[in-house]
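> I would like the atomic coordinates for the input below:
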Amino acid sequence: MLAWTGGGVTLLGLVMLLVLAASRGWFSPVARLVAGAVLGLALLGLAVWLHRKESARAGAVAVAGTGVAALYLVVASGTAQYHYLPAAVGLVLGLVVAAGGLGLADHWRSPALAIGAVVGAGLLMPVVTEGWGPLLAALTVVLEIVAGIVALRRGWPWLLVVGAAWAVLYASLAAGVAGSAELWPAGAAAAAVLVVGCALALYALVTSSTNAPAYGVLASAAVPMLVMGGRLDGWRGAAVAGGAAVVMLGVALVPRLDRPVRIVALTVGAVALLEATGLLFSGDVAVAVIVGEGIGFAVAAALLRSRPTLLFAAGFGVMGVLGALALPLPPGVLAGYPASPFTRGGLLQTGPLVTGLIVAVLTVGLAVAMLVALARTGLLGSGDGRAAMWVVTGLVGLYGLTGFVVGLALLVSPDRGGFVAGHAVVTVLWTVLALVLLARGIRNTPLRVAGLVLVAAAVAKLILFDLVSLDGLARVGAFLGAGLVLLFAGVRYARLVSEAETATGPATPPTGVAAPAGGAEQAAGDDGRGTWGPPDART
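Down below sits the predicted model:
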């Protein structure tokens, strides 16, 4: 404790030499840098000499950590504060110093030396670089690279975390305060943090699934890019955030990675995708894009059979559907005519109507993709509360279908006649869809239940809405069409059930009573009453 405290005080003294002496005009800049370099090298030499004795090795580690941090601060000061070194040369020298110090820690097998050197250099570096500029971020990225290599070689996860933490912090600050002339260098530093952080974290997690601190490195790698995306306007910010989303979602879609890794990458990628969408689009267009992104997540979930991906599809779908209900496809436009935004001042608005149609189509596509994904991931069932998932998904699909049909009818006939005709077609379509579900659900309970529920919904719509809102031929057409379809559905469904029972054998007798071996005819007896029982009991 005493040795490390002394190292910290020594580094503060070096900072005073480099910064305070400059403000007071003491010594020349070259003298300050040379004095700092000599101090760092002397401390390293002393540490090597002390390390030869077993009893002095704890102190040697503290001395060496102080020396490495001192040399790194001298390089940072000479590059960013005094500009004696070009940025590229300063970064190379910083890489050499970090590699030397952390290589010594690797040789001594001392994680304390490695972490102490990284902490000391990272903590005091902003003082000697005089601000949160891109060069500070670049120096910490160099430090992160070397620290990450040693951490992966020796299995020191906290060294990986410490190195990444400085890079994420300083790159985010550089992106947040950069002026117009420093935006692109700061963006380059943010991109470097993303690539380096993802590469180091993924290597650590693939080689050792128990390397829990690496999850934090992976989760934070995109933070500077998100900050930079928020600083930029329009398509530039969307491109930066979208780049982060592409990288993180690409990581999440790698099938061989463990599930926790994919969940972390999915979460960060989804956040980046939302930021990019919000920066590039607004209003109705943003709603349509979010619904489309939900479809993309659902398709990926179906292809990968991934429930975590399905969860994010549901999240985007909920946001998109709520946005559709609020903006381009509100319930009012389907409940009455005229209604905003499809009509304003009694005039049909073609633009909002076309947008509503597009959102309605996307909503139907979202429902279909979600149903397929639910089936592929084993969640399309009636047990364990799963029925709510596909029931809600079905209702979303019905709403989108209703919006599409009504909107298309208004586009063809922009008056109340088109509105009522559209609703008549909707009622018939609901009934036809119910017939399809019933036919497919002979041996599938969820589909059968969905068909029966949709029949009830169609009848309820006929009585509660169509009977009141529709008039003339539209009302007659809705009732006749739905009635004929229901009639046909009843006849056809009864036939399908009968054929299914014939294919699977006679009906099962009541519970607890055994059927006779001779079949139903023998059990019925001569009197034809059909009483179940053994043959010798029919007298």
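
> From now on I want contacts and neighbour counts done on CA atoms only, so please keep to that.
Will do.

> Helices of the stretch 151-300 of the chain, start to end?
Using DSSP state H, counting those that start in this stretch, the helices found in the stretch 151-300 of the chain span residues 157-177, 183-207, 213-220, 223-231, 234-252, 259-280, 283-304.

> Mind listing residues that contact the third one?
This points to helix 213-220. Contacts of helix 213-220 with the rest of the structure, by C-alpha atoms under 8 Å, 6 or more residues apart in numbering, involve 157-158, 160-161, 164-165, 168, 197-198, 201-202, 204-205, 261, 264-265, 268.

> would you list every one of the helices in the stretch 1-150 of the chain?
2-15, 21-24, 29-51, 57-76, 87-108, 111-129, 134-154.

> Here is a second sequence; please produce its structure as well for comparison:
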Amino acid sequence: MNQTPQNQPPAGTGPTPVDRLTPPLPPTYPVPGQPHVQYQSGNYTPFAPPVPGPPPPTVSQRLAKAAENGLIGKILAGIGVAITLSGIVMLLVLAAQAGLLRPELRVAGGAVLAAGLVGLGIWVGRTPQRRPGAVALVATGIAGLLFDVLAAGAFYHWLPGVAALAVAGLVAGVGLGVAHRWNSQTLTLMVSIPMLILAPVVTGGVDETLVGSMLIYAAVTLWVQVGRNWLSVFIVNTAAVMIPSLIFALTSDDAWLASGFGLAGIAIAVGSSVLLVRSTGIPEIIAVTSAFAAIPLMFGAQRIDVVASAALVIGALAYLAAAFTTTRFVNRGVRSIWLVAAVVQLLAALGYLLDADYRPSGFIVVGLLLAVAAPAARDLALPVRISGTSFTGIGILVMIGDGAARLLFADHLLPTDASHTSLLIGSLMGLAATGLITWSWADSYPAAAHRLTVAGGMVGLWLVSTAVLSIAHLITDDAAAAFRAGHSTATIVWGVTAAAALLWARRLDGADRATVLSAGLAVMAAAVAKLFLFDLSALDGVFRVLAFIVVGLILLGLGVAYAQKLTDHDTTAPAA
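Coordinates of the predicted model:
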């Protein structure tokens, strides 16, 4: 049966525009030479035909515009800086290797050329319009003078190391005063980047003169950055200190000097970041960059031994001081980054300082201290609590790998495993840390308190089992008897823990009761499974009998308790 669709006009008719009943209708799409009509409740609104856009600029036009904006001049000046400084380095070093000119002429010629470029740049830069080109001249001259001083000290050995560093610091500090006066970050970068790349060529490799000069350079050029948003300069200067310090730490045999350089780099980076975070637009980048200053000590500590580890601890204290003494003018995110940097350094330092047997205990002790300090950390309480949890978790995992897992399944430890004493100490410290951390999290998040308590209880149950087995092995020299006694006690501890959880669940309601009840039943199921799958074959004599009787009595008591609970409900329901 044919039907006319609803909401459709009769056949042979088209849609009728509002306020207009005269056919034919104008098209509803653009037609060349005709206006486009839009249907609406009022009058027609014609759309003008599209106007073609301007043609894209040609390559010549783009180059002309770049020249007008000064971009081409900046590019040419930057290339000129690189080539000129390369020539000065060749004059100071490569010409000496080829025997060209006398050393005095090479050094004097480089100094005269560099000083002339500085003077010419200052003269040209008197007017702001010519300053972009003047920046390149001054930067080339300052970098050339620095290379000249480095060559006189490290290559020709005309200046003692301390004197060379002092002169280089004076040249950098005074010379870059021009950058501060002109407010030119580009000038500072044109000096810092060549120093990072070409200074090792002048000194003939990474030695104490190069590392010391980079430290001095980063320190004396800090004042030109204060109050300026010169993020790039700080990043380059930190890299100029960090990279040579890392190479020196990995290649030098002087542990004290390498550790001193690494610690000085941390001090300069942390101090600079504290002064610069208030003037930069992205303070978090400043904090992250300062954290990289610890890399030389972290990666070189394994080679330069305990001295670097002690320096790492001091460096971590510097980051902690920055995190907790700048609360009035530094935001929480930046201080959290400094806190994380300190925690990572402490972790590395403990890993290098402590013996393998007591390394887990050291991690757990730090986690315990951080958990104690968390309530007093104010707005950094959450990062401190997370750090304490991480340290404790890492310590427990390392302890498991060092023999705690083997202790549960074998009656002896391998020679490479930790000792029973260290496992006992680690277990006890882990119990204290786990309890305090669990309480701290539960106190901060009351809604999840029961779930957090259950999670902490599971970790604590593992630690108690490890402690019980360690005590058994310390009491007697008979490994087999200690193994049986320890596992019998551990099974009973599991049953008692499950009973405590099930009795606790009776006092709760809703989701909390379900969580605790599920955990208690899971632990009891594990205890029963351990009885029949492990204890029945691994234990013998009184230890097996004791484990079965005690766990059986616990189950009977729980049955009575839960049956009584159900009976109470059954008897009181009709009375209600």
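
> For the aligned residue in the first structure for D402 of the second structure, grab the count of nearby residues.
Matched by TM-score structural alignment, D402 of the second structure corresponds to L327 in the first structure. Neighbour count of L327 of the first structure, defined by other C-alpha atoms under 10 Å: 18.

> Go ahead and confirm L327 of the first structure touches V285.
No - the pair L327 of the first structure / V285 is not scored as a contact, 9.9 Å apart, by C-alpha atoms under 8 Å.

> Tell me who's in contact with the match of D402 of the second structure.
283-284.

> Apply 7 Å and report the result again.
Shown in contact with L327 of the first structure (C-alpha atoms under 7 Å, 6 or more residues apart in numbering): D284.

> Equivalent analysis for T203 of the second structure, please.
T203 of the second structure neighbours (C-alpha under 7 Å, 6+ apart): 150-151, 154-155, 210.

> now G294 of the first structure
Counting by C-alpha under 7 Å, 6+ apart, G294 of the first structure has contacts 313-314, 316-317, 366.

> And it, how far from V405 of the first structure?
22 Å (C-alpha to C-alpha, to the nearest Å).

> picking that back up, want to try CSV for the contacts of T203 of the second structure, with neighbour count and distance to V330 of the second structure as columns?
Shown next, in CSV, are the contacts of T203 of the second structure (neighbours: other C-alpha atoms under 10 Å; distance: C-alpha to C-alpha, whole Å):
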residue, neighbour count, distance to V330 of the second structure
L150, 27, 38
A151, 24, 41
A154, 21, 41
F155, 18, 44
L210, 27, 33
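
> now those residues as a markdown table including distance to A519 of the second structure?
Below are those laid out as a markdown table (distance: C-alpha to C-alpha, whole Å):
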| residue | distance to A519 of the second structure |
| --- | --- |
| L150 | 69 |
| A151 | 72 |
| A154 | 69 |
| F155 | 72 |
| L210 | 61 |
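
> which of the residues you listed show up in the first structure as well?
Retained in the first structure: 150-151, 154-155, 210, out of these (criterion both residues aligned by TM-score structural alignment, their matches' C-alpha atoms under 7 Å).

> so how many other residues sit close to A523 of the first structure?
21.

> give me the element it is part of.
helix 520-524 (DSSP states H and E).

> Skipping adjacent residues, who's closest to A22 of the first structure in space?
Using C-alpha to C-alpha, 6 or more residues apart in numbering and skipping the chain neighbours, the partner closest in space to A22 of the first structure is P29 (7.2 Å).

> and if you look at P255 of the first structure?
Nearest one to P255 of the first structure, counting by C-alpha to C-alpha, 6+ apart, is L304 at 7.3 Å.

> Of the contacts of G294 of the first structure, select the buried ones using a PyMOL command.
Here is the PyMOL command that selects the buried residues among these (16 or more other C-alpha atoms under 10 Å):
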select buried, resi 313+314+316+317+366
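
> Distance to L33 of the first structure for the contacts of G294 of the first structure - can I get that in JSON lines?
Formatted as JSON lines, the contacts of G294 of the first structure follow (distance: C-alpha to C-alpha, whole Å):
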{"residue": "A313", "distance to L33 of the first structure": "56"}
{"residue": "A314", "distance to L33 of the first structure": "58"}
{"residue": "F316", "distance to L33 of the first structure": "55"}
{"residue": "G317", "distance to L33 of the first structure": "59"}
{"residue": "L366", "distance to L33 of the first structure": "63"}
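
> Restricted to helices, list the contacts of G294 of the first structure.
313-314, 316-317, 366 (DSSP state H).

> For whichever residue in the second structure pairs up with V285 of the first structure, give its distance to S422 of the second structure.
If you follow V285 of the first structure across to the second structure using TM-score structural alignment, you land on Y358. Between Y358 of the second structure and S422 of the second structure the computed distance is 6 Å (C-alpha to C-alpha).

> I appreciate the help and will end here.
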